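Engineer: below: sequence and its predicted model.
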Amino acid sequence: MSAPSVLIAGCGDVGGRLAEQMLAKGWQVYGLRRTIANLPAGVIGVAGDLFNEDCPETWPVGAVDYLVYCAAATDHDEAGYRAAYVQGLRNVLGWLDDYGQVPERLLFVSSSSVYEQQDGGWVDETSAAKASAYSGRVMLEAEQVALGSGIPASVVRLTGIYGPGREWLLTQVRRGYRVAVDPPLYGNRIHADDAAGLLAFLLNADQQGVVLDDCYIGVDDAPAPLAEVVAWLREYLGVTEWAEDASVRRTGSKRCSNARARALGWAPHYPSYREGYGAILAGKA
């Protein structure tokens, strides 16, 4: 039996980590991005622009067993989001159709921005997703494109991704970042390796015949108040001075649950911010 193949459309940070994990499992991996020189070794490059409806010249002509749509918006406005997540996905689905390719499953990488809960309560895949901000609204629209594509599909709503190269909070803490303590502003996060790991886990599960749900939340085990995370980082970094006034966070306050993914057997390598940021600061992640 030939190795299963996966096309990662938008093979950037998380997509590249996913590619490495699938290559290690013996899969054939295609990576679609504008600059294929930056793809991990072993990935078959597909040089193309998701925002352009013209099919890439190096599009694979054989079977594409799985598709992971893992794009990132280059322009952070409504038009930019729609181009990246809605139109880009439609372009890829059109290219598959042009070649008569029907993947076994599509994984669409979405975001927890589709949830606007602000009371600090727990959120899972059955919670209401009613976004008013353009980012969440466009994501919900793109999810419907994926789920209505005719390909068995699952959306994976990732929470705040952090990791090497994604160190905004560390930078802010070093600069004296201060946040409100009461009421607690709960935040959700997942290390980039664990985000890729969840996608890899779902691909393997589907390939082995496990019945997947149409939605999963990608988050670690321990949503925590932002003030708690900041205080821990201050102590770790030895920061002793910070701003007098607390900064107001733009997003809501909620605690996302990973119970559905865990019920399948997935577990994050970095179960909380302590392990994740500790590894980054120790140069191990």
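Structural biologist: Perfect, thanks for sending it. Residues are numbered from 1 along each chain as shown.
Engineer: okay, CA-based contacts and neighbour counts for the rest of this
Structural biologist: OK.
Engineer: and for this protein, the residue most distant from the center?
Structural biologist: Glu244 (34.0 Å; C-alpha atoms, centre = their mean).
Engineer: measure that one to Ala261 for me?
Structural biologist: 40 Å (C-alpha to C-alpha, to the nearest Å).
Engineer: do the same with Arg17
Structural biologist: 19 Å.
Engineer: could you do Val210 as well?
Structural biologist: For Val210, the distance to Ala261 - C-alpha to C-alpha - is 12 Å.
Engineer: compare these two (neighbour count), which wins?
Structural biologist: Set Val210 next to Ala261 and count neighbours by other C-alpha atoms under 10 Å: Ala261 wins out with 22 against 12.
Engineer: is it true that that one touches Tyr216?
Structural biologist: Yes: with contacts defined as C-alpha atoms under 8 Å, Ala261 counts as touching Tyr216 at a distance of 6.4 Å.
Engineer: now do the strands in the stretch 101-250 of the chain.
Structural biologist: Ranges of strands in the stretch 101-250 of the chain, per DSSP state E, counting those that start in this stretch, are 105-111, 122-123, 153-158, 160-162, 186-187, 189-191, 215-218, 224-225.
Engineer: right, so of those, which gets closest to Leu233?
Structural biologist: Ranking the strands of the stretch 101-250 of the chain by proximity to Leu233 (C-alpha to C-alpha) places strand 224-225 first, at 12.8 Å.
Engineer: run through who's touching that closest one.
Structural biologist: In this structure, residues lying in contact with strand 224-225 by C-alpha atoms under 8 Å, 6 or more residues apart in numbering are Val181, Pro184, Leu185, Tyr186, Gly187, Asn188, Arg255.
Engineer: chain center to that strand, what's the gap?
Structural biologist: Taking C-alpha atoms, centre = their mean, to the nearest Å, the mean C-alpha location of strand 224-225 is offset from the chain mean by 20 Å.
Engineer: and stretch 243-251, by the same measure?
Structural biologist: 26 Å.
Engineer: next up, a structure to set beside the first:
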Amino acid sequence: MPAPSVLIAGCGDIGSRLAGQLQAHEWTVYGLRRDTSLLPAGVIPVKGDLFDWLEPEGWPTGTIDYLVYCATPTQRDEWGYRRAYVDGLAQVLIWMKQHQQRPRRIVFVSSSGVYGQQHGEWIDETSATEPGSFSGNVMLEAERVALNSGFPATVVRLTGIYGPGRNDLSNRVRQGQSVQIDPPVYANRIHADDAAGLLAFLLLADARGVALDDCYLGVDDDPAALGDVVAWMREYLGVTEWSDEVGVRRAGSKRCSNARARALGWVPRYPDYRAGYAALLG
């Protein structure tokens, strides 16, 4: 059996990391993005805009076994989110239909922002999704587009991604900013390599015939209080002075569980913020 093929629509940072992991298993990887010069070596370029109705240059003419939809909005308002996630995914499905391509599974990269809990509750894939923001509501709508596409589909709700080039929190700690301590504000995170690793793990499992659920949470093992993360980071970075005023804020407070992904056999490379930030800041 030949190795599967995958189209990564919106092949940016996470998509590029995913591509590398699948290439190691000899998968054929197509990467759709506006600037294909930024694609990793070996990824077959598909030059196009998810926000355009024109079919991208180099669209694959053969079989596409898997579609990973991993877009990023160009505008952080409701219109930008809708174009990126709802309209963009619908357009990719149209292009696939025009070429009579029927993927074995769609993997839609979503966000834990679909949950509206704010009081430190534990969250899993069965928890109520009642977001208090336009972004969470749009993501839920886009999830339904994937799940109602007529193809097997899995939604992966990633939490706060950190990694190379994503240094906002450490920069704020270096600047002496503080965070709310009491009551604790719980934050959820996943290293960029682990975010891509979870996506790769699910795709490889499906290709082996493993039955997948329709939703997984992408998060490390330790949804720690943000105050604990900041305190550890101050010590690690040698920061000795900081403001008494709260400068690092979060809209919600919840603790996401990765038990479902863990039960399938996924193991994060960076199980907690200490391991991940030590690798990033070291």
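Structural biologist: Structure received. No experiment lies behind these values; they were computed from the predicted model shown.
Engineer: same list, the strands of the stretch 101-250 of the first structure, but as TSV with distance to Trp95 of the first structure and mean neighbour count please.
Structural biologist: Putting the strands of the stretch 101-250 of the first structure into TSV (distance: least, C-alpha to C-alpha, whole Å; neighbours: other C-alpha atoms under 10 Å) gives the following:
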stretch	distance to Trp95 of the first structure	mean neighbour count
strand 105-111	14	25
strand 122-123	35	16
strand 153-158	17	23
strand 160-162	29	20
strand 186-187	38	22
strand 189-191	31	27
strand 215-218	24	26
strand 224-225	42	21
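Engineer: to Asp13 of the first structure, which of those strands lies closest?
Structural biologist: strand 160-162 (10.4 Å).
Engineer: returning to what we had before: OK, contacts around the residue farthest from the centre of the first structure?
Structural biologist: Arg178.
Engineer: first residue to last residue on stretch 54-72 of the second structure, what's the distance there?
Structural biologist: End-to-end distance (C-alpha to C-alpha), stretch 54-72 of the second structure: 19 Å.
Engineer: for that stretch, buried residues please.
Structural biologist: Neighbour counts over stretch 54-72 of the second structure (16 or more other C-alpha atoms under 10 Å) mark 55-56, 59-60, 64-72 as buried.
Engineer: one more: stretch 115-125 of the first structure?
Structural biologist: Tyr115, Glu116, Gln117, Gly120, Val123, Asp124, Glu125.
Engineer: redo those as TSV? Include distance to Ala267 of the first structure.
Structural biologist: Converted to TSV, these look like this (distance: C-alpha to C-alpha, whole Å):
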residue	distance to Ala267 of the first structure
Tyr115	23
Glu116	25
Gln117	25
Gly120	23
Val123	18
Asp124	16
Glu125	17
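Engineer: let me know which of the strands of the stretch 101-250 of the first structure is the nearest to Ala47 of the first structure.
Structural biologist: Closest among the strands of the stretch 101-250 of the first structure, using C-alpha to C-alpha: strand 105-111, at 20.1 Å.
Engineer: look up the average distance of the closest one to its aligned counterpart in the second structure.
Structural biologist: By mean C-alpha distance after the TM-score superposition for the first structure, the fitted strand 105-111 of the first structure averages 0.1 Å away from its aligned residues in the second structure.
Engineer: other residues contacting that strand?
Structural biologist: 65-71, 136, 139, 143, 146, 151-159, 199, 206.
Engineer: repeat that for stretch 179-188 of the first structure.
Structural biologist: 120, 159-160, 219-220, 222-227, 230, 246-249, 252-256.
Engineer: then stretch 33-51 of the first structure?
Structural biologist: 9-12, 16, 19-20, 23, 28-32, 55-60, 83-84, 87-89, 91-92.
Engineer: can you find the partner of His76 of the first structure in the second structure?
Structural biologist: When the second structure is aligned by TM-score structural alignment, His76 of the first structure is paired with Arg76.
Engineer: need the helices for the stretch 51-200 of the first structure, in chain order.
Structural biologist: Taking DSSP state H, counting those that start in this stretch as the criterion, the stretch 51-200 of the first structure carries its helices at 78-81, 88-98, 134-147, 168-174, 192-207.
Engineer: mind giving me JSON lines with these and columns for distance to Gly278 of the first structure and mean neighbour count?
Structural biologist: Below are these laid out as JSON lines (distance: least, C-alpha to C-alpha, whole Å; neighbours: other C-alpha under 10 Å):
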{"stretch": "helix 78-81", "distance to Gly278 of the first structure": "32", "mean neighbour count": "17"}
{"stretch": "helix 88-98", "distance to Gly278 of the first structure": "36", "mean neighbour count": "19"}
{"stretch": "helix 134-147", "distance to Gly278 of the first structure": "30", "mean neighbour count": "20"}
{"stretch": "helix 168-174", "distance to Gly278 of the first structure": "11", "mean neighbour count": "15"}
{"stretch": "helix 192-207", "distance to Gly278 of the first structure": "14", "mean neighbour count": "21"}
